[in-house]
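A.B. asks: Below are the sequence and a predicted model for it; my questions follow.
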Amino acid sequence: MRTPVPGEAGAALEPVRTELLRAAHEDARALLAEADREAAEVLDAARTEERAILDAARRQGEAEGAATGRAALVQARRTARARELSVRREAYEQLRLRATERVRALRHTEGYDSVLQRLTARARRRLGADAEVIEHPDGGVVALAPGRCVDGTLDAVAARALDRLGPEAETLWAP
């Protein structure tokens, strides 16, 4: 279950989110351009192969050649679609990785102490004032109370930010 970020923490992270979205759009455009180029190459090669198969098939008979050509084109389209989906999946994984790296970089900024304070306060609001709050080695905090835990690590904050994008994330690499 997703937990909304309180207003003040959300506002403090807005510049990070904005930069993440800008960088993600830029990265996604580059990945999509490469995917489009690769897909075009696959389709061009498939069309060339289709023409060669059709020429040979005409010598063996129109009916057999047409069926073979259609099958080659269908296979080429499937291959191109599979490649596109693979590139989109890779783009999303790269987006997740880069977003996490950028949020982790907060640890090396002057405002990091303020981020830690807000994450700690948020965890205590959720678990109670007696919750044990521990700074995580990769940044952020983990809070524990009997039978409950709040993951306020920077990795979790980045993941939740991307999850909140939902279907909007796909617009980063849509043509």
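C.D. replies: Structure's in. What do you need?

A.B. asks: only C-alpha atoms for contact and neighbour calcs from this point on.
C.D. replies: Noted.

A.B. asks: next helix or strand past whichever helix or strand Arg51 is part of?
C.D. replies: Using DSSP states H and E, Arg51 sits in helix 7-60. Next along the chain after helix 7-60, taking DSSP H and E as the criterion, comes helix 62-104.

A.B. asks: packing partners for that following helix?
C.D. replies: Counting contacts by 3 or more C-alpha pairs under 8 Å, 6 or more residues apart in numbering; DSSP states H and E, helix 62-104 packs against helix 7-60, helix 154-165.

A.B. asks: returning to that earlier point: chain center to the helix holding Arg51, what's the gap?
C.D. replies: Its chain's average C-alpha position is 13 Å from that of helix 7-60, according to C-alpha atoms, centre = their mean, to the nearest Å.

A.B. asks: here comes the other one, which I'd like you to weigh against the first:
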Amino acid sequence: MSVDDVPARPEAGSGQQSDLLPETRSALEPLRDALLAQARAKAERIRARAEDEAAAVLEDARAEVAELIAAARTRGEADARALLRLERARVQQSNRAIVLRAQREIYDDLVLRAEDAVRRLLADPVARERLAASLRDRLGPAVVITDTSDGGLQATLPDGRLVEASVAALVREALTRINLEDLWATAG
């Protein structure tokens, strides 16, 4: 069982349920904002690099297309148009692959940075105890809290069910709340 499977207290006036307590969410808000700012900055750099690479690819493709058109004129206008369509599709696919690779790099970097930040945060005994108290508040006083190998916590309920609050689970949960399409749109 993961943190996602445990019923959460609804946030006042939101009409939705939240998996994190307001105190935990508030404590993580500066971290989330800083990580988003870093990710956006890196996304912008990678996007700019990808645009430069795409422009060079496009320029090369245009030169190649010009040669193809000149040769194709002798074979007919219809053949040249067909080749141009195929070349444009190839360039678009190549550009999209560059963007997707850049987005994956950004996401992987965001996960690593977020995990490092959460691990540092949970190294603070006060923050660690707040997370443990949050788990006890949500799951009851009979819950047994133990450390996870990645620096987080795990809660075991009397019936044997486990609630994971490991570093990886906390980061996964936080990243599900980020609309990555907005991140990519901001970078573009």
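C.D. replies: Looks like it came in fine. Everything quoted here is computed from the prediction, not taken from an experiment.

A.B. asks: quick one on the thing from earlier: relative to structure 2, what is the average displacement of the helix holding Arg51 of structure 1?
C.D. replies: Aligned to structure 2 and superposed, helix 7-60 of structure 1 gives a mean residue distance of 1.7 Å (mean C-alpha distance after the TM-score superposition for structure 1).

A.B. asks: residue range for that helix in structure 2?
C.D. replies: Mapped onto structure 2 using TM-score structural alignment, helix 7-60 of structure 1 covers residues 22-75.

A.B. asks: and the helix holding Arg51 of structure 1, what other elements does it pack with?
C.D. replies: Checking 3+ C-alpha pairs under 8 Å, 6+ apart, helix 7-60 of structure 1 ends up next to helix 62-104, helix 112-127.

A.B. asks: Could you save these as JSON lines and add columns showing distance to Ile53 of structure 1?
C.D. replies: Shown next, in JSON lines, are the helices and strands packed on helix 7-60 of structure 1 (distance: least, C-alpha to C-alpha, whole Å):
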{"stretch": "helix 62-104", "distance to Ile53 of structure 1": "6"}
{"stretch": "helix 112-127", "distance to Ile53 of structure 1": "63"}
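
A.B. asks: So which of those helices is nearest Asp155 of structure 1?
C.D. replies: helix 62-104 (5.6 Å; C-alpha to C-alpha).

A.B. asks: Run the angle between the closest one and helix 7-60 for me.
C.D. replies: 160 degrees (axes from the mean of the first three to the mean of the last three C-alpha atoms, to 10 degrees).

A.B. asks: for the counterpart of Leu153 of structure 2 in structure 1, helix, strand, or coil?
C.D. replies: Counting by TM-score structural alignment, Leu153 of structure 2 lines up with Val141 in structure 1. Classification of Val141 of structure 1 using DSSP: H, G, I helix; E, B strand; the rest coil returns strand.

A.B. asks: Show the contacting residues for Val141 of structure 1.
C.D. replies: Contact analysis of Val141 of structure 1 by C-alpha atoms under 8 Å, 6 or more residues apart in numbering lists 116, 119-120, 133-135, 151-154.

A.B. asks: hmm, try it at 7 Å
C.D. replies: By C-alpha atoms under 7 Å, 6 or more residues apart in numbering, Val141 of structure 1 lies in contact with 119-120, 133-135, 151-153.

A.B. asks: top of these by neighbour count?
C.D. replies: Most neighbours among the contacts of Val141 of structure 1, by other C-alpha atoms under 10 Å: Leu119, with 27 neighbours.

A.B. asks: Now that one. Nearest residue, chain neighbours left out?
C.D. replies: Gly152 (6.1 Å; C-alpha to C-alpha, 6 or more residues apart in numbering).

A.B. asks: Against Gln94 of structure 1, how distant is that neighbour?
C.D. replies: Distance of Gly152 of structure 1 to Gln94 of structure 1, given as C-alpha to C-alpha, to the nearest Å: 22 Å.

A.B. asks: what do you get for Val42 of structure 1?
C.D. replies: Separation of Val42 of structure 1 from Gln94 of structure 1 (C-alpha to C-alpha): 23 Å.

A.B. asks: Over to Val87 of structure 1?
C.D. replies: 10 Å.

A.B. asks: okay, those two: which has more neighbours?
C.D. replies: Taking neighbours as other C-alpha under 10 Å, Val87 of structure 1 and Gln94 compare with Val87 leading, 21 against 16.

A.B. asks: got the contact list for the more buried one?
C.D. replies: For Val87 of structure 1, the contact set (C-alpha under 7 Å, 6+ apart) comprises Ala35.

A.B. asks: still on that earlier bit, can you tell me which of the helices and strands packed on helix 62-104 of structure 1 is most buried?
C.D. replies: Across those, the average number of neighbours (mean count of other C-alpha atoms under 10 Å) peaks for helix 154-165, which reaches a mean of 18.
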